[in-house]
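Participant: with the sequence up front, the predicted model follows.
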Amino acid sequence: MRPLAAVTRSARALTLAAATLGVASALFALPAGAQAITDPPPPAPLQTPQQASESAINKLVEADKFNDALTKIDEHLKQYPRDAQVRFTRGRVLMEMGRNAEAIDAFTALTQDFPELPEPFNNLAALYAQAGEYDKARAALESAIRNNPNFATAYSNLGDVYAKLAQQTYQKSLKLAPTARVSNREKLLSNMLSPQRAAPVGQTPSPQKPGEDAAVKNIGKSGN
């Protein structure tokens, strides 16, 4: 039961009726110093120490304070080494800092410990593509899609990787036996791919716990 809300609605109805009938509003005014009855605000959701630490990390990342975020992440993971979300964030931070070799190690470890998650495979592919290792990027994206057949970003990236592999194949053909047809196709792919880069994703869902449904979080800073 919520009697206070019912009282508030009754007072508002009386005030509206008074205004409609032309009755003096003073008849329904609150006494001097009195306050209207309102429902109390809902209590703030409680956070566990782990959630509070994750929130602090996310604020540092959003503020682009990557060195501070990395320090906080490493402290967090000493206490919660199986926190897949924060480990994923660590890989993202390393990417932002240009420490790609370390980011590859971070995402590779995630794919080994949580092989059901598609996002680490996608970000591995983005890093491999930046390094020109398109076969590795293709394999990583195919793993991402096997894990989540509805992962649109992985499909988009895989299309770009296939196009890049096709371009390289045409380039090899041109070295062996140049033809106008192959040259035109290679130029078409080159123009299409020159500004492209495989898009990483910014957030990974938490791994499913026994007895729970998989809780998928929105992807942050995603690219298409």
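Facilitator: Noted; the coordinates are in hand. This is a predicted model, so every value here is computed, not measured.
Participant: every contact and neighbour count from this point should use C-alpha atoms.
Facilitator: Fine.
Participant: go through this structure and flag its longest helix.
Facilitator: helix 152-176 (DSSP state H).
Participant: can you name the residues in contact with that one?
Facilitator: Under the contact criterion CA atoms under 8 Å, 6 or more residues apart in numbering, helix 152-176 has outside partners 122, 126, 129, 134-135, 137-138, 141-142, 144-145, 182-183, 185-186, 189-190, 193, 196, 198-199, 201, 222-224.
Participant: immediately after the helix or strand where residue 9 lies, which helix or strand?
Facilitator: Assigned by DSSP states H and E, residue 9 belongs to helix 3-21. Next helix or strand after helix 3-21 toward the C-terminus (DSSP H and E): helix 49-62.
Participant: which helices and strands does that next one pack with?
Facilitator: Counting contacts by 3 or more CA pairs under 8 Å, 6 or more residues apart in numbering; DSSP states H and E, helix 49-62 is packed against helix 66-79.
Participant: next one for the comparison:
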Amino acid sequence: MHRFLYIVIFILSTGPVFAASSIQNLQHLIDQKLYDQAARSGEKLLQKHAGDPDIEFLTAYAYQMNQQSGKAAKYYQELIRQYPELPEPRNNLAMIYLSDGDYDSASELLVNAINTHRSYATAYANLSNIYTGIASEAYRRAVSESNEPDSYANNIELTALTRLTPVRARATAESGLTEKSATSLTLVNQLIGWAKAWSEKDLDAYLGYYSNEHKLDYPTHRAWVEHRKKRILRPGFIRIEVGNFRIRAQSTNRATIDFDQSFNSLGYSDRVTKRIRLNRINSKWKITDERVLSVL
């Protein structure tokens, strides 16, 4: 299953005409995938226009795509220091950390990117993919009983997007992670944890994600628990992967999420679209209903 993490290319400022022309030329080299030439051109431009955020960002991107992550990271870090309100440098630096296997630093940068701009969907999607990747890597290692280093970062496909975002517009944009966005992250992470507990056959953790009222089509919650206990603890491995989360409805204490689920075991496998409903109970989100919507 391919997972996509997005690198953002964008124009930061509305500078003089000479700067705009230089940036256009630099952008053209990048569009042609002439990354080595673009990086060298960016360095020359910065000798004349030191500290120009547009040129610094595109130069960093050229280095990143030319497999010179150390030089790219240096520019991204400087941009974050100079322009803390911008989410894009954090997003791209997170990709470098991820390629080094540093999931925690990558996740932290993406959370901060979302904090700087509440509607920054790219960082949100990337963060979700990192969570999914961490869970998938845990499944792989659990199933294979392998102690090999994490391999998820090596399978990422980077997709470049173009964003034209002036610095001043970013500086005055409404910032801060809204309560709804923060809750969305919590809900996605909750379902990934649920799938991980299921895959690891951690029955107590798995059942802990459900409301005590949940019974599906069984007469009581206890009857449903006994059914799940027999299914989960039967011999053989279980591997669950979840992704493509779509939050259909959300309020302070209720949420409905559709997502794709892949189930694999020794004698059976399937891929389905599921819908899960959750209620916030004593400050914790609990599953109250779980249904298969369609077979994929």
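Facilitator: That came in fine, so what should we check first? Owing to the predicted nature of the structure, the values given are computational and were not obtained by experimental measurement.
Participant: superposing both, give me the TM-score.
Facilitator: The TM-score (TM-score structural alignment, normalised by the length of the first structure) is 0.58; 155 aligned residues with a CA RMSD of 3.5 Å.
Participant: of the contacts of helix 152-176 of the first structure, keep whichever come out buried.
Facilitator: Neighbour-count burial (16 or more other CA atoms under 10 Å) is assigned, among these, to 122, 126, 129, 134, 137-138, 141-142, 144-145, 182, 186, 189, 198-199, 201.
Participant: quick one: which of the residues you listed sit in helices?
Facilitator: 122, 126, 129, 134, 137-138, 141-142, 144-145, 182, 186, 189.
Participant: now for those residues: which two are most distant?
Facilitator: Spanning the widest gap among these are 144 and 182, at 31.7 Å by CA to CA.
Participant: returning to what we had before: just the ones in helices among the buried ones among the contacts of helix 152-176 of the first structure now: which is nearest residue 65 of the first structure?
Facilitator: residue 126 (22.5 Å).
Participant: now which residue in the second structure aligns to that closest one?
Facilitator: Mapped onto the second structure by TM-score structural alignment, residue 126 of the first structure lines up with residue 95.
Participant: hmm, its match is touching residue 106, no?
Facilitator: Yes: counting by CA atoms under 8 Å, residue 106 is a contact partner of residue 95 of the second structure at 6.8 Å.
Participant: tell me which element residue 132 of the first structure falls in.
Facilitator: Residue 132 of the first structure belongs to no helix or strand, assigned by DSSP H and E.
Participant: what is the neighbour count of it?
Facilitator: Here the number of neighbours of residue 132 of the first structure (other CA atoms under 10 Å) works out to 13.
Participant: can you tell me the SS state at residue 115 of the first structure?
Facilitator: What DSSP: H, G, I helix; E, B strand; the rest coil gives for residue 115 of the first structure is coil.
Participant: residue in the second structure matching it?
Facilitator: Counting by TM-score structural alignment, residue 115 of the first structure lines up with residue 84 in the second structure.
Participant: excluding chain neighbours, give the residue nearest to its match in space.
Facilitator: Nearest-residue entry for residue 84 of the second structure: residue 116, 7.7 Å, with adjacent residues in sequence omitted and distances by CA to CA, 6 or more residues apart in numbering.
Participant: okay, the aligned residue in the first structure for the one you found and residue 9 of the first structure: tell me how far apart.
Facilitator: Taking TM-score structural alignment for the superposition, residue 116 of the second structure sits opposite residue 147 in the first structure. The gap separating residue 147 of the first structure from residue 9 of the first structure is 52 Å, by CA to CA, to the nearest Å.
Participant: more crowded one of the two?
Facilitator: Shown here are residue 147 of the first structure and residue 9; by other CA under 10 Å, residue 147 has more neighbours (16 against 12).
Participant: hang on, the earlier thing: who touches the match of residue 126 of the first structure in this structure?
Facilitator: 5, 7, 106.
Participant: can you put these in JSON lines and add distance to residue 47 of the second structure?
Facilitator: Formatted as JSON lines, the contacts of residue 95 of the second structure follow (distance: CA to CA, whole Å):
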{"residue": "5", "distance to residue 47 of the second structure": "32"}
{"residue": "7", "distance to residue 47 of the second structure": "26"}
{"residue": "106", "distance to residue 47 of the second structure": "30"}
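Participant: ok so residue 290 of the second structure is a strand residue?
Facilitator: Yes: under three-state DSSP, residue 290 of the second structure sits within a strand.
Participant: from residue 278 of the second structure, how far out is it?
Facilitator: For residue 290 of the second structure, the distance to residue 278 of the second structure - CA to CA - is 9 Å.
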